[in-house]
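Visitor: only geometry, no sequence info:
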């Protein structure tokens, strides 16, 4: 460790023997050695990783086709492309009305 600068990596799974209740979002990490900072220091975040754990759709969707509103249930989840979302919407629409279909055109 340099006197002037250093990097400190704090992974969430590094000290599970000491902190077995650690999670990805709330954790403590034991440092390999004590760090004593005297004088004035600046701290910066170089890198952060996070888990993609959110949904962009929950459960219900109202689809209007030819002026008629249909309430359809879509499986909750993350749809990473418009095509996968359209397929899910069309599967749900088929449970309500067979001849209607949502289309998607790429620009």
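Guide: Sure, I can see it. As the structure is a computational prediction, the values presented were derived from the model and not from experiment. Residues are numbered from 1 along each chain as shown.
Visitor: okay, CA-based contacts and neighbour counts for the rest of this
Guide: Noted.
Visitor: residue 79 versus the residue nearest in space to the middle of the chain, what's the distance?
Guide: For the chain, the residue nearest the mean C-alpha position is residue 52 (2.1 Å; Cα atoms, centre = their mean). Using Cα to Cα, to the nearest Å, one obtains 12 Å as the distance from residue 52 to residue 79.
Visitor: next: residue 72.
Guide: In terms of Cα to Cα, residue 72 sits 16 Å off from residue 79.
Visitor: okay, these two: which has more neighbours?
Guide: Between residue 72 and residue 79, residue 72 has the larger neighbour count (other Cα atoms under 10 Å), namely 19 against 15.
Visitor: where does that one land in three-state SS?
Guide: Following DSSP: H, G, I helix; E, B strand; the rest coil, we place residue 72 in the strand state.
Visitor: so it sits against residue 61, correct?
Guide: Yes - at 5.4 Å, residue 72 counts as touching residue 61 under the criterion of Cα atoms under 8 Å.
Visitor: would you state the helices of this protein in chain order?
Guide: Along the chain, counting by DSSP state H, helices occupy 82-94.
Visitor: structure two is appended below for comparative analysis:
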């Protein structure tokens, strides 16, 4: 951190004790990664329900920021907030245990409007709901693209991922629960050719399925790399 004050848990540079000057062809791979399951999937003012009563007065429920492990947790939190405001009628959110799709019924209200992120989480295809019964056409999903950790390092030779060539070390499936410190050691290291033979700094960038940097809130990320000389293959 003394050398690189702008380091974050998801994007950081480490300075090695001395310059590495490698002779010949080498390759490098991710041997182990430790990371905290500490990201939020709901930020301030991202998940809300706005409803208008028969007197044309508007009311809003705003979900506190944090990590909600399942769509059911979000539905329960919004329903609890509704009851805290003394609303026993008006609208109700539910979640099917069979097909994992959300339901919404609206009564005694002019309309219900949900935020774009809540629409995405619960699998609905619209934001505005006049009185009626509704079922989301899509399966609910609150992962927000954080299903895997994509670990990048510019020291490695770029390879094709989707429609781009990127310096990807490895894709690590996300595991664990909110607040847990996770450790993943690899018996089978996926080695990638090094593009530099002489270097003293190592950059690591950790992103999600959509290319967004993992928004770690707290904790510590530790990455262990392993280098080895490439085995030469000869064709007779």
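Guide: Alright, I've got the coordinates. Note that the structure is predicted; figures quoted are calculated from it, not measured.
Visitor: ok so, going back, quickly list what's touching both of residue 52 and residue 79 of structure 1.
Guide: With Cα atoms under 8 Å, 6 or more residues apart in numbering applied, the contact sets of residue 52 of structure 1 and residue 79 do not overlap.
Visitor: gap between the counterpart of residue 66 of structure 2 in structure 1 and residue 101 of structure 1?
Guide: In structure 1, the residue paired with residue 66 of structure 2 according to TM-score structural alignment is residue 77. Distance, residue 77 of structure 1 to residue 101 of structure 1, by Cα to Cα: 21 Å.
Visitor: please name the nearest non-neighbouring residue to residue 63 of structure 1.
Guide: In this structure, residue 63 of structure 1 finds its nearest non-sequential neighbour in residue 70, 5.1 Å apart by Cα to Cα, 6 or more residues apart in numbering.
Visitor: which ones are touching that neighbour?
Guide: Applying Cα under 8 Å, 6+ apart, the residues contacting residue 70 of structure 1 are 62-64, 93, 96.
Visitor: again, but for residue 224 of structure 2
Guide: 30-33.
Visitor: confirm that it sits in a strand.
Guide: Yes - counting by three-state DSSP, residue 224 of structure 2 is found in a strand.
Visitor: so what's the residue count around residue 83 of structure 1?
Guide: For residue 83 of structure 1, using other Cα under 10 Å, the count is 14.
Visitor: surely it meets residue 105?
Guide: No - the criterion here is Cα under 8 Å, and residue 83 of structure 1 misses it with residue 105 at 9.4 Å.
Visitor: tell me how far the counterpart of residue 29 of structure 2 in structure 1 lies from residue 50 of structure 1.
Guide: Aligned by TM-score structural alignment, residue 29 of structure 2 pairs with residue 44 of structure 1. Using Cα to Cα, we find residue 44 of structure 1 at a distance of 18 Å from residue 50 of structure 1.
Visitor: and if you look at residue 97 of structure 1?
Guide: The gap separating residue 97 of structure 1 from residue 50 of structure 1 is 40 Å, by Cα to Cα.
Visitor: ok, those two, which is more surrounded?
Guide: Between residue 97 of structure 1 and residue 50, counting by other Cα under 10 Å, residue 97 is the more crowded of the two (11 against 7).
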